[in-house]
Every structure is written in C-alpha cells, then in structure tokens.
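In: pasting the structure only:
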C-alpha cells in the first residue's frame, strides 16, 4: 500500500527499504530545489550551510531563526524534509520540543538532534534523552535522528561502550534512528550494537554507499560536503576565468536556475 499520502510514514519507511536512504543536505532554496529536480525524494538541511550562509559559526546554537526561516521556504518543495537543528538551540527540553513542533507544523518530517556541544564537549546523555523524550511526547510522528558525536569530536572513543550506552538511552527515550558521524573504527560492531536504523556520514575516499549498504547501514548523509563542494567549485570557476580558461564541470544555465525558483 502506498504511504505517499502520509509523509511521516513514507519517510520512516525509507529507513527500512531494500537500499539505504542517501540523504543529500541542502542549505538554501536553490540547492534543495536542484536536488529535488535530480530525483532525490528526501532532503536534509546542513547546519554548517545554514550558519555559513548567514556569516555565523556552526554548532554554537545561534541559528534557530535562520533554520526556521529556511524550513518555511523549503517545505513547499515536493520532497520529504528533515532538519538539522544542532543541539536543539536550547538546553531546555521543553524549548527543544517547541522547536520540533514548529518545524513539524511547517511540514518537516524529521529532525537531526545532536549531543555535541560548543567547546568540543558532549551533552550529559540523560539530559539529552530528556530532550528526545520531550520531542517525541509533543510530536510523536516526527522522525528523531539522534546524533551521537563521540567519534565526530573524538571524545570517549577508546571503545564502543560509551557510544552504545548513548544509543541505548536515546532509543529508550523514543529516538527513531541513530546517527554516528565521523570515522568509526569498528562499524560492523556498532551496527550489531545499535538496534535502530543507523545513519553514517559519507566520507569521500572511504566506504562507498553500496559498501555501507552491504554492512547494514540504513541512512547515509552528505552533511556539509555538498556545500563545501559548491564553494570549492565557485572559487575554482572564478580562478579559471581569471587565468583565461573556462570553468570546468557542468554549469546550469540562467534559465535552469530560474526554473528552480518558480
């Protein structure tokens, strides 16, 4: 039976499909619209992209308003949208739930909620679990992807136990998926220990999406990679023109971009 009429159910089902969900991350309307036009049914936002687009640092809890404004622009697109909300932009679980309710009301089907904090520290797992529980109590249909930043920040990575303990706490609090970004020394063991769909970050030069799929990864995010690639291509194009050459790679036409903004 089709679940297209229910975006929350459809998004959840993508984490249990034959192939893992490849989730590209957009940072503005045109990047999201271009990804939708390329055939991506589900799109995530990138907190670095949102912050950088406004001249702000990532991971400092300073882009709540910008994130909500972006979601208002993107939820008109024909895609399933999940939103990177850093640590929830508050240490108060009720305020994190308020934000989740606002985003769901705008049309988002999921959020990515991380336990990393400013200063390369980790949130208390019990307190983080309270935030997850508050969100699920308020908006039970919203897919909460609980991000564990142990490997991303290089904290408590002597063995898998601290990461698995956080995953267990977050699952008990109602998380729908677990996201462990960074370089994971023993990914197969992590997959065995996590009893929810596991999301990892695509890392160029390391495991491909088919290889991650073969291991049992259920969701692969691009994170800030697409933004960084776009910035790199922008500078490379300008430098090529300055040197008397033409920009390399495909360049959408003026009309192509206009069509994405209608």
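Out: Everything's here; your move. Owing to the predicted nature of the structure, the values given are computational and were not obtained by experimental measurement.
In: make it CA atoms for all contacts and neighbour counts henceforth
Out: Fine.
In: Helix, strand, or coil at residue 240?
Out: When classified by DSSP: H, G, I helix; E, B strand; the rest coil, residue 240 comes out as helix.
In: contacting residues for it?
Out: Contacts for residue 240 were tallied using C-alpha atoms under 8 Å, 6 or more residues apart in numbering; they are 246, 247.
In: For residue 248, see how far away it is.
Out: 8 Å (C-alpha to C-alpha, to the nearest Å).
In: And for residue 126?
Out: Distance from residue 126 to residue 248, by C-alpha to C-alpha: 50 Å.
In: If you count surrounding residues, which of the two has more?
Out: When neighbours are counted by other C-alpha atoms under 10 Å, residue 126 and residue 248 differ, and residue 126 comes out ahead with 13 against 10.
In: For the more buried one, which non-adjacent residue is spatially closest?
Out: Using C-alpha to C-alpha, 6 or more residues apart in numbering and skipping the chain neighbours, the partner closest in space to residue 126 is residue 169 (7.3 Å).
In: can you check residue 241 too?
Out: Per C-alpha to C-alpha, 6+ apart, closest to residue 241 is residue 247, 6.7 Å.
In: What is the neighbour count of the residue nearest to residue 126?
Out: 17.
In: Next up, the contacts around it.
Out: By C-alpha under 8 Å, 6+ apart, residue 169 lies in contact with 125, 126, 129.
In: alright, now check it against this:
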C-alpha cells in the first residue's frame, strides 16, 4: 500500500466513501491494467470478475475462479494503491467458507470486497456478511443485490437494509439508474454508502453527488470490454488498409514500467 496511507489502508479506503463527491472506482483485470490506473491518479481500484475470468479462460459467475481471484489479489494487493476485489458470491453458500476466503483476500493486501446475492435468500447473504465481518475485521464489505441486474427491482429496499444491518460497509445495486429510486435508497440507508454501476445515459457524477451517492460509480467489466473492442477496431483498420483510431495507446516503455 502507499506511504500516503501510513499503514492504515483499510481506514484510507473507508475515508474515500466520506467525501463530498462520489468515489470513482475503475475495475482492473490484470497487473498492467491495475498499475496503469494507479499511475494515472486513481488511489483505489476494484477488480472485474468478468474480466478476470475471461482473461483466464474461465466462466464468470459460476464459482470457477476462486483460485484465480486469489492469485490476482496477491498480484494486485502488493501494488501501491487500495484494492477491492469482486468475489462473486464468495464462491460458496457456506458462510464459514466465504469468511475463510475473505481472510485470504485480506492477507494478500486487499482492503475491500464485493459480495453479490444473485437474488438468493436474504438470510443466507446476511449470514455471509456477518461471517466476513467477524473473520476479517476492517475489510470493507460492499454487499451487492441483483434485484435490478437480474430482476425488476422488487425487494431492493428490504435487501439493502438487511445487508446494512448485518454489518455491510456499503451496498451495491447494479442496474439502478432512476434518480428518484436512488434518492429513496440514499435516505433509507442513512449514511451507509450506496454504490451504482456506470450506465450510458445514467446520472452523471455531479447528479449522483447531488443525490447523496457516496460509494459512487463502479465500471464493472466496461473497461475490459472497451479494451477488447479497441483491439478489434485496430486490427480491422489495418486489415482494411486504414490507420487505427487515435485513441489512447500507452507506449511500450510505459507498459514495461508497469511491471516494475
């Protein structure tokens, strides 16, 4: 972790959720992407489970990436920034096994984790959150509900309040973009940071700030998918006799430095 955190990375990460503006948390999928984000001024980053799984040739959301997630956490946790790891649903229905996984993340320098409910039973997710809080004190638990991601939003308020009351440090509602619904959740959460997923056409950072969103914006797998799209655009341009687009392309020397 960075010298600026003075040996208190967990406290520094929590403090990022108490600013006047939403925390912008980009998501990395490997060492180079994480190091590049840090080098360009982001004090914290998350991982993307889809990007990490796809980069390793594994399915996302199928509990297939437990060991790959630990490997990635070990590689990125040693970098000089604050790291939150997307842990799917903890890779188990057993709260004790999820708690043990959280301890392993923390031991690798991770300061936060996302745990998704997949619209499973509320009491099971509550038990996971409670187990993680007991096993890994100080780890920022961002409890995700998939009510909008996999459903029509029904039950969102009951779920996020149950997760907050179980000890979650923040709650994540991907797929929610309606300002009115966001404002209702912010008021009901009463200081527990709300996290949303960036969406084209969704509220801007300034609008989210005005609504009281503080955990702010996650990019999910967007950066990984944009990188794949840029690679396709470049190779198609060359194949068709055109010059590749003039987007940001780090120099070879910069990429080499990222491994240092």
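Out: Yes, it's here. Only a predicted model underlies this, so the values are computations on that prediction, with no experimental measurement involved.
In: what TM-score do we get after superposing?
Out: TM-score of the superposed chains, computed with TM-score structural alignment, normalised by the length of structure 2, equals 0.94; 252 aligned residues with a C-alpha RMSD of 1.2 Å.
In: residue in structure 2 matching the residue nearest to residue 241 of structure 1?
Out: Residue correspondence to structure 2 (TM-score structural alignment): residue 247 of structure 1 is matched to residue 244.
In: Tell me where structure 2 has strands.
Out: Here structure 2 has its strands, by DSSP state E, at 24-25, 27-28, 44-47, 82-86, 112-116, 140-144, 170-172, 194-197, 216-218.
In: what residue of structure 1 matches up with residue 125 of structure 2?
Out: Residue 125 of structure 2 maps onto residue 128 in structure 1, by TM-score structural alignment.
In: Please disregard the earlier target; I meant residue 185 of structure 2.
Out: That one, residue 185 of structure 2, aligns with residue 190 by TM-score structural alignment.
In: Let me know whether its match touches residue 164 as I believe.
Out: Yes - in this structure, residue 190 of structure 1 is within contact of residue 164 by C-alpha atoms under 8 Å, at 7.5 Å.
In: isn't the match of residue 247 of structure 1 right up against residue 234?
Out: Yes - at 4.8 Å, residue 244 of structure 2 counts as touching residue 234 under the criterion of C-alpha under 8 Å.
In: From residue 216 of structure 1, how far off is the counterpart of residue 68 of structure 2 in structure 1?
Out: In structure 1, the residue matched to residue 68 of structure 2 (TM-score structural alignment) is residue 66. Separation of residue 66 of structure 1 from residue 216 of structure 1 (C-alpha to C-alpha) stands at 35 Å.
In: So for the two, which sits in the more crowded spot?
Out: Set side by side, residue 66 of structure 1 and residue 216 show more neighbours around residue 216, with 18 against 15, by other C-alpha under 10 Å.
In: who's in contact with the residue mapped onto that one from structure 2?
Out: Applying TM-score structural alignment, one finds that residue 216 of structure 1 aligns to residue 212 in structure 2. By C-alpha under 8 Å, 6+ apart, the contact set of residue 212 of structure 2 is 183, 186.
In: repeat that for 6 Å
Out: With contacts defined as C-alpha atoms under 6 Å, 6 or more residues apart in numbering, residue 212 of structure 2 has no neighbours.
In: swap in residue 214 of structure 2?
Out: So residue 214 of structure 2 contacts 17, 22, 193 (C-alpha under 6 Å, 6+ apart).
In: counterpart of the first one in structure 1?
Out: When the two structures are superposed using TM-score structural alignment, residue 17 of structure 2 falls opposite residue 15 in structure 1.
In: how close does its match get to residue 103 of structure 1?
Out: For residue 15 of structure 1 relative to residue 103 of structure 1 (C-alpha to C-alpha), the value is 20 Å.
In: Ok, residue 40 of structure 1 next?
Out: 21 Å.
In: Those two: which has the busier surroundings?
Out: The residue with more neighbours, out of residue 40 of structure 1 and residue 103, is residue 103; 26 against 18, by other C-alpha under 10 Å.
In: To which residue of structure 2 is that one aligned?
Out: Residue 103 of structure 1 maps onto residue 105 in structure 2, by TM-score structural alignment.
In: Now do that match against residue 98 of structure 2, distance only.
Out: Separation of residue 105 of structure 2 from residue 98 of structure 2 (C-alpha to C-alpha): 11 Å.
In: Please report the distance of the aligned residue in structure 2 for residue 225 of structure 1 from residue 200 of structure 2.
Out: By TM-score structural alignment, residue 225 of structure 1 lines up with residue 222 in structure 2. To residue 200 of structure 2, residue 222 of structure 2 is 11 Å away according to C-alpha to C-alpha.
In: So between those two, which is more surrounded?
Out: Shown here are residue 222 of structure 2 and residue 200; by other C-alpha under 10 Å, residue 222 has more neighbours (19 against 8).
In: All set now, cheers.
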